[in-house]
Structures are given as structure tokens and as C-alpha cells.
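Engineer: What follows is a predicted structure for the sequence shown.
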Amino acid sequence: MSTLTEDAPDTSVGAPPPPRRRRTLAVPRANTIAATLVVLGLFGFGLWSMVELRINVATIVDSVGNAGDFLGRMLPLDFPPIAETAGLIGQTLAVVIAATMLSMVLSAPLAIWAAGNTTRNKATRFGARALIVVCRAIPDVVLAIVLVRVLGLGILPGVLAMGIHSIGMIGKLYADAIEQIDEGPRTAVRATGARRLQQLIGGVFPQVLPAFVATAMHRLDINLRISVLLGFVGVAGIGKEIKNAIERLDYKRAMALALIVLILCVVMELISGAVRKAILGQSVANERRGILGLGRRVIERGSRPVGERRVSPPWTAARVRRLGYAIVAGLVVAVSVVYVLIDFAGGASGNGLWATLGRMFPPGTGGVPTETLMDAMFTTLQVAFAATIIGAILAIPVGLMAARNVSPFPRLAKLFRMFIVVVRGIPELILAIVFVIMIGLGEIAGTFALAIGAIGLLGKLVADSVEEVDSGPEQALRATGATRSQVFFAATLPQALPSFIGNLLYQLDVNIRSATLLGIVGAGGIGYYLLQASRVLEYEAVTLITGMLFAVVMVIELIAIWLRRTAGAKG
């Protein structure tokens, strides 16, 4: 059967010559079948991993008694003195804020070079995209291990590790935002004779600024949770104090510090969501008014037509409030950066970059059999896949109830949204520590930790995907008298299903990285050998393990890209 489709021409007498129709290439059926088989294969591997890891109801029941014993050992919570607590919070926030700002500064030019509408040179675009992918694929904990060795203990290694790794997410989203701009303002700026930099400042930057800030706030929330993990490899802050408390078996102090982290994460999530909502809402208002203010002022400066006066928005209460927020944010960032620099200037005690790199190459096993490392890597994959399956089972119902267009009551949707926020605020590392204490060392603890953590991320993605579907088909079915369930299965679910699959692949990608990192606290997998190699200074093994992780992450990334393209072509 031919894959080309073409309308038959009208050959009747006197008929005008038929227009030449563009021949369209239908999606090869083989690609669709292959994509379906790949998805089913991934799902089957996840189910098989659950069986191999012995994830079952009996395991959960057996851990109930241990949970009671653990609660007895952690209560009452032992909080540090107020002054010490404030110092730890300030130290942790300084690391997180400085790291996020560093990633924003480095990601902006990378995004410009990676975007197709701002960079025509293919080699430059490919190089920028490749660098962004590399930053995303290398775990931040690996960067922290190396930087602690180079720079010594403190907060600067955490800033650099989180900042470099964050480029992988922020740079990609920044580049996507630039490629989706309206070219009208930029064309108008170019028509005045503006140079390339002026075009970026006047025609591109005002449009992407809301998306840039929203992405940075989202990453700030993620980095706060990551900071806890980096404490286990020597980065100063609350995470390091939790590590010290666990090593002393002081669970009362460890869980008290974990509760502080939870409160910080929830507060950060709420602030981040409010800021994103306010900024994106302002962006919509700007678009309705036409060309954005900054672009308009640049055009006026470039052309300056005779008799035209410069337009400036009035100083309303909302504008004054936004300016106040910007000033406060700038001061917080400045204080964080200064704090990091002062800490580094007073305590740098590393061994130097070249000495560390010399011990990392060539890669080696560090005395561990290659088969052992391969088995550990495979176990990490099993944990990630099993956690994704369990997480989907838990997160999809929660996400559906959190969606306003599916939940039967608005208040119920808000309640589930708040539940998602609270779960998202619990770092997976804290969950892993709790499950390791309850269940014991091994892969089951890591699987349960990642599965619970998926409720926060995957539940939010599912809720957002369902709320963003076209409401037209839903309203049409309601007009015919269809029930709520009929509307959902006939109109809502078919539209949201492609997003569901994409979100599951994203959650799998996240779980592979997280499963590696949770091995550091005894949750099994390759992370255990990564931590041991860093502790005994076998840095050639760190390099080898990093290469293995990079290869696995890239394979999953390529599979996800191929599935998304296949689904997009089919649509």
C-alpha cells in the first residue's frame, strides 16, 4: 500500500485545470506500531521489576511494625536552638538562591545560541543544545563530589554543582521560550535599524521575561530539595546536619531538621506558584495591550519620529508593588552571592582542579568487579521503572481529582492541589531515609521513596494536562446530557492521553537520576558504589560510574524524543 495520498483530479470537459495539490506523506504505520511496542515494553519491564524487587503487599504489611518503632525513636523531635536553626536556614537558602541565579546567567546566552530563530548557524545551535543536554545528564551529586575535592568543604561546591546542573533544565526551557516568541516586535525593532543586541533587548527579552522568571522560580524550588542531598557529600547546610545526625543515630534531631526542610519547601512552592501566576498573568495583560512596553520604548529610541512623545506606564499601586518585589528579590540575591563569596574566601581548602582531574582519568573500576557495577546499574533501572509504575498508580487519581474540570467539587480540587504541594515539598532523600529505617537497606526503600515522591511531580503534571485540554468537546457532550464520567472518557481523556504518556516518560527520566542519588543513603543501586568511590578517593571509578549514568540517561532521552516525535507526526 502506498503511503502517499493525493486527491483525484477532475477530468470532465470544460473543467478548469485542477490545482496542484501538495503530496503529503502519511505517517508510516510501522512507526506507530513500533512506538506502541516500545511503550508496552517499557511498561512490561516496570511490572517485571516490581516482581523482581519483591514489591508487594506483604512487604508493606511487614514494615508497619517497623514504622511504629521508628516513630517511637524520632519523637519528640529535637530542634536545634533558634540561632543555629536560623543560621542553617540562611546558609541553605544562600546556596540555593546563588546557584539558581548562576544557572540563569549562564543559561540565557546558551538559550539564545540554541534557539533556531536567534541563531542561524547549525553548528552553534547543535553545540549549545549538546552542552545543555550534558549539564542535564551529569548528576549534580557527581559535580558536588568533584567540586568538594577541588574547592574543599563549604557552600561554594554546592552552588557550582547545582548551578551547572540546573543549566540542563533552565537552558532548555529558555531556548524553547525564545523559539515560541511573536516575531512581530522583533521585526519592528529590526526595521528601525537596530543591531542584533538591540533586537534581543527590545524584541525578544520583553516577551520571554515572564517565562524566564517562572522557570527560575520553579528551579529554585527544585534546588532547595536537591540541597539536602548535596549535604551528604560535604556541602554545608541543613542537609549536612541531617547526615551528621543520622550517622549519630540521632533520629529526633534528623527528623526535626527534615521537618524544617519540608516547611521551607512548602513555603517556597507556594511563593513560587504565586510569583509564576502573577508574572504569567501580567504577561497576558501585556499581550492584550499589544507590543510590550520595553520593546516599544526601544523602538521609540531607535526611530524617534518627529512629534511623537515617549510613552511611560503610570505609577499605579500594582506597578509600585511589583517594583517593591523586584527590589526585595534583588537584595536577597545580592546578600546570597556575597555570603557565598565570603564563605569561600575564608575557607577554601581543596586540592586543586588539575590534581583532581588527574585522578579521574582514565576511568576505572576502583577495584570493584565490572559485573558488580553493571548489576548495580541494572538494579537502579529496576528501581526507577518500578517506582514510575507505582507512582503512576498513585499519582494519576490524585492529579485527576486536583483538576478543576474533572473534580466534582471546586473545594475538593483545591484540597488535592494542596496535598500535591505538601508531597512535593518532601525531598525524596528524606523519604528514602525514612523507608531505609523502616524497611532496611536495599532497593525496596528507594522504590517506595520515589513512588511517593512521584505523587507530587506527576500528580501536578497530570492535573495541569487535564485542565489545559480544549473545553469545546466537553461542553458539547454536556449539552447532549452526558454524565460526568461520559464526558471524561469521551472528551477529556483522549485529549490528555498524549500528555499523560509524555509526563510518564519525564517521570521515568527523573526517577533514573533520583534512584542513583538515593543509593547514597542505602537505598540500593549504583549510588552506593558512587558514594564509596568518592569516600575512598577512587575518582577513576566516579568517572566510570558517571559515564554509565550518562549513557543510560541519553538512551532514555532519545527514546522519549522519538516517541514524542512519532506522536506529534501522528497527530
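Structural biologist: Structure received.
Engineer: drop to CA atoms for contacts and neighbour counts, all remaining ones
Structural biologist: OK.
Engineer: how about the helices in the stretch 151-300 of the chain?
Structural biologist: Applying DSSP state H, counting those that start in this stretch to the stretch 151-300 of the chain gives helices spanning 156-179, 183-191, 196-199, 205-230, 238-247, 251-288, 293-303.
Engineer: which of the ones you listed is buried the deepest?
Structural biologist: helix 156-179 (a mean of 25; mean count of other CA atoms under 10 Å).
Engineer: What is it packed up against?
Structural biologist: Judged by 3 or more CA pairs under 8 Å, 6 or more residues apart in numbering; DSSP states H and E, helix 156-179 is in contact with helix 82-114, helix 122-137, helix 140-151, helix 205-230, helix 317-347.
Engineer: Comparison target, given below:
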Amino acid sequence: MPVVEERPRVVPAPDPGGEGEQYQARRTLARPTAAGLSAATALLVCVGGGVWAFVALRLNVATLVDSAGNGVDFLSRTVPLDFPPAGELLSLTWQTLAIVISATLLSVVLSVPLALLAARNTTPGRTSRGVSRTVIVLCRAVPEVVFAIAAFRVFGLGGMTGVVALGIHSVGMVGKLYADAFEQIDEGPRTALRATGAGALQQITGAVLPQALPSLVATALHRLDINLRASAVLGFVGVNGLGYALSTAIGTLNYRRAMAVALVLLVLCFVAESVSGAIRRTLLQDVTTTARTSRRARRTEALRLTQLREPEPKRSPAQEAAGAPRTLPRWDAPRLRRATWVVLGLALLVASAWGAGLSWRTLRRGTESFFPTLGDFLPPSTGGITGQLWADLWVTLQIALAGTFIGVVLALPLGALAARNVVGSHRVARFFRTLVLMVRAVPELVLAIVFVVVTGLGAVAGALALGIGSVGLLGKLVADSLEETDPGPARALTATGARRHQVFFGSVLPRAWPAIVGHLLYQLDVNVRSATLLGIVGAGGIGYDLLNAARVLQFPVVTSVVLMVLAVVLLIEGLAVWVRKVYA
């Protein structure tokens, strides 16, 4: 049978010159680049690592079925719930809120100058930007419990330990997002101020900070509810509040009291997340509106700012003699409402500082003992358990990979169902948004405690806790990324008669995929740090070695554990940055 050679189809070309030329029409496909193939390979390795860790830890239906009896027995030991007396419960709740609010305020105060130094448009020097970025990354990479251990050595018992630990750790996230907000401002108003002779500080206070203010407040509120969940961990190192009551109840096997306190903490986290989310959405509407204004509107705003910077025209002697009044803004309802919220906010901050026990005397005493305490942690040492530390670090990485894999499998469909442009129903999207929010309100430490009791000590409990906990954050990020895609291509596909699933896989998901990939790697980064913390309650990994070394005052071992975890976190952080650049 003769072999027929396929030839490219020859069609007549447009012939504007009258020469009757022909060309070969071929379908053009984008050739994969080496960087793209490398990034895809790295992602496949991460996914494969998650599947491998899931199998290696024996996370399957049989494991859950075998633990069902323990779960029923645990539930019988938690009811009826034993809540603390009303006065004690209110006192614990106020202590926790005071510490969390003060810590968030501290992170904002520290992050604003760091972010200004880290942003390209406010700091031209590469050295200053590099140092600031390094400080921000280190604050994010070191777990908050490590800062709490060091702060406990400096300040002792009291709320100051929790405020410093949460505040410094929060700089890692708040500083990064603040720097991004500063870099995304419109340079028009700042250029107008510069044209009037304003200095660098006047440009920052008059143009940079006002434009970024909604994003700054939204980030601070977002960090507030994160710190509220993290406060449960600090109770295990002696910080007062609901976390300390939870750790005391767990230590005495009083599960009725422990679950009652955990329920209070869950409700508190849910309320804080709901309130801060509503405020953030309101504030970010202003940001979106500002970002979508036309160039003419921005030029008008710049001209207005320039006119405001011009000197006030000198009044005539007749006006001065007649005492002509200066015009001031009226105290209308919106201005009065804003002033009321500002006063209430300042009062809450002052009351929180007082409730957390902050004082200049405590700060001065801590400053004097800072360097001696730092010497206790240096130089690093493994304390003769080098092999055990590396083995436990490997288990921690397994827990993080398996937990991320579980979270991805559950969060991707939940996040899609929570996106309004995917499901097409506001009620369905709102229901799944609320479900994701409820899951996110549960601290991973509480989940770890439950799974440790149900499945026993070890890595299985840690992986399950991280898997369920990842659904909250990852589901929200996936839903946001899907909703932020350009609706134009999706409408075009819908107009051709494409069905909803075809529009999703053909338009929405491909455009949101780069952001989703970044979220997956970010979740893995978070889970490595969280897996370290979960070892405190017996969920396996190197966290147990960390807490045990702190209890026996082996602080050089604590430093070694921190450096080992830091190396893994920075490796994942570098991989995430590289993959995002490739897919950008």
C-alpha cells in the first residue's frame, strides 16, 4: 500500500501587489520555554511530593475508620462543655483581645518605615531595599512561638511577651503587603507635590500614605484575625489569655474545659474574621474605584493637590480689619461619623495597651536584658541529637506536604463554588464562602489537639489538622483569584453558546492559574511553619524538639531548630518567587 505524504495546505495569499504569491498556512503554537518547563517540573515535583507524603503517612480511609471509635469516645468526654465562670471568661477574652490588638498595632508601627525602605518608588538605594526585604522575610520565616520563647526570657510572664512575639512575627506579612501597596500608588499626586518644592517626607505624608491608607488598614485588619488564631499557640509558652487556659486544660486532660475554651476562641475568630472582612471589602472598594479612574481624572486630582499646596492668598487690610472669618470644613454627618470612629479606635488602642500590661518600665527592663538573653541562644548547637533533629525535620516536611495536598484537593472545588462568576448564583457562592470562613476560623492547633486524641500521637494528626486548616485560607484565595479574572473572554465564550463548565476550563481557570499556583506554594510555606508549631501538642515533627529544648533551657538547640526550619522555608519562598515570575 503506497505511503501518502501529508503536505501543508496551500492557500492563496492576499495579493495586494498583484504578484499572485502563495503561502503555506500553519497553525502557530507557542513553544514552551526552558524556564516554563522548569517551573512546570518544579510544580510536578511538589505535587508528587504531596502524594508521596500522603501515602507514606498512611492517610487513607482505613485509618479514619479505625479511629472512628476514638472519635466517638473523645466526643463523649467533651460533653457537657465546662465553660469557665462568666467573670473569668470575660477576663480571659479581654486579655487575648488586648494582646492581639496591641501586637497588630506594634506590627503596623514597625512595618510602615520598613515598607517605605523596601519599596522601589520610595527608596532608590538597592542596599537599603535589600536589607529591609531581608528583615521582612526573616520575621515571616521564624515561627511566632520562637519569638515567644525569646520574649519570655526577656520580659517574663505577662502580656508583653505575647505582644512582642506576635508583633515582630507579623512584620513579615504586614511589611511585605505594605511595600507592595506603596509600589502600586499613582505617582501623579506625588509628582505634583514634588513640583511645588515638597521634600521627601512631605511627599510621603501628603501623597504616598493617603493613597495607600485603605490597603494599609485592610492589611492590619486581616492580620488582626490571623493573630487572634495564633494567640492559642502562645498559651503553651506562658502567655496569658484563652490560649493559656486551653493549654492548662489540655495538660490536665480536662477535655470538657478545653473544648469549651476552644469553642469560645472559634466564635471569637469567626466574629473577628467577619467584621474585619466586611471592613476590608468596604475599604478596598475605594481602592478599586481609584485604580479604575481615567487619566484625565488623575491629572485633575494632581492639579487640585498642586493648588492646595500653593500659598494661601494674602487677605486685604480691609478683610483683616473687618475680621473676615477663614473658611473651614463643615462638621456634616460623614465627617462627624469619621471623627467618631477615629476617637473610638484610639480609645480601643489605649485600652488594649493597658489591658496587655504594657509599660515603659517593663520595656526598659527588657531592653537591658536583651543582649544577655541573645547570648543564651548563641552559638547554635544540636545538643548531641543531630540525627534526631534531621529525622524530625524530614517528618515535618512530610506533614506539610501531605497537609497541603489534602488542602488542595478540598480547597479547589470549594473555592470554585465560592466564586460568584463560576457558579452564577450569589446564594450558592455566599453559602460556600461562609463554609470556608467557618473552617478558617478554627485554629490549626485546636484541630491538632482533636486529631491527636482521635488518631493518636504522630504525624497523621498533624497532616490531617493542616489539611483541614488549609481549606480555609486556600479556599478563600482560590475564590478571590477566580473572581478577579477579566470577565470579557468568559462573556465571549458564553455568547458562542459554551456551557458553564466550558467557560470555566476554557477562560476563567487558565487566567487565574498563575495566581492559584502562587497561592499553593504560599500555602506550603505556611504549612511548614505550622507543622513546626503542631509538634508542640504531639502532632509529630521537629516542633516537639523545639518545645522540649526550651523547657530544659537548651536555647542553642532552639537556635539550631530555627535555622533548620528557616532554610526549608527560604527554599520554598525562593521557589515560589521564581515560579510566579515565570508564570507572570
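Structural biologist: Sure thing, it's come through. Keep in mind the model is a prediction, meaning the values are calculated, not measured.
Engineer: picking up where we left off before, could I get the helices of the stretch 151-300 of the first structure as JSON lines with distance to Glu468 of the first structure?
Structural biologist: Shown next, in JSON lines, are those (distance: least, CA to CA, whole Å):
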{"stretch": "helix 156-179", "distance to Glu468 of the first structure": "18"}
{"stretch": "helix 183-191", "distance to Glu468 of the first structure": "25"}
{"stretch": "helix 196-199", "distance to Glu468 of the first structure": "32"}
{"stretch": "helix 205-230", "distance to Glu468 of the first structure": "17"}
{"stretch": "helix 238-247", "distance to Glu468 of the first structure": "37"}
{"stretch": "helix 251-288", "distance to Glu468 of the first structure": "15"}
{"stretch": "helix 293-303", "distance to Glu468 of the first structure": "28"}
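Engineer: Select, out of those helices, the one closest to Ala432 of the first structure.
Structural biologist: Closest to Ala432 of the first structure of the helices of the stretch 151-300 of the first structure is helix 205-230 (CA to CA; 10.9 Å).
Engineer: what is the orientation angle of that closest one with helix 293-303?
Structural biologist: Here helix 205-230 of the first structure points in a direction 130 degrees away from that of helix 293-303 (axes from the mean of the first three to the mean of the last three CA atoms, to 10 degrees).
Engineer: which residue numbers in the second structure go with helix 205-230 of the first structure?
Structural biologist: Mapped onto the second structure using TM-score structural alignment, helix 205-230 of the first structure spans residues 209-234.
Engineer: Once aligned, what mean separation remains between that stretch and the first structure?
Structural biologist: Superposed on the first structure, stretch 209-234 of the second structure shows a mean distance to its aligned partners of 0.4 Å (mean CA distance after the TM-score superposition for the first structure).
Engineer: any idea what Met438 of the first structure aligns with in the second structure?
Structural biologist: So, by TM-score structural alignment, Met438 of the first structure is matched to Val454.
Engineer: Quick check: that match is in a helix.
Structural biologist: Yes. Under DSSP: H, G, I helix; E, B strand; the rest coil, Val454 of the second structure falls within a helix.
Engineer: follow-up on the earlier one: distance to Ala355 of the first structure added to the helices and strands packed on helix 156-179 of the first structure, as a markdown table?
Structural biologist: Shown next, in a markdown table, are these (distance: least, CA to CA, whole Å):
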| stretch | distance to Ala355 of the first structure |
| --- | --- |
| helix 82-114 | 25 |
| helix 122-137 | 22 |
| helix 140-151 | 8 |
| helix 205-230 | 22 |
| helix 317-347 | 19 |
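Engineer: Specify the stretch among the ones you listed that is closest to Asp62 of the first structure.
Structural biologist: So among these, helix 205-230 is nearest, using CA to CA, at 27.9 Å.
Engineer: The closest one to helix 251-288, inter-axis angle?
Structural biologist: Going by the same axes, to 10 degrees, helix 205-230 of the first structure makes 170 degrees with helix 251-288.
Engineer: Since that was my last question, I'll sign off now.
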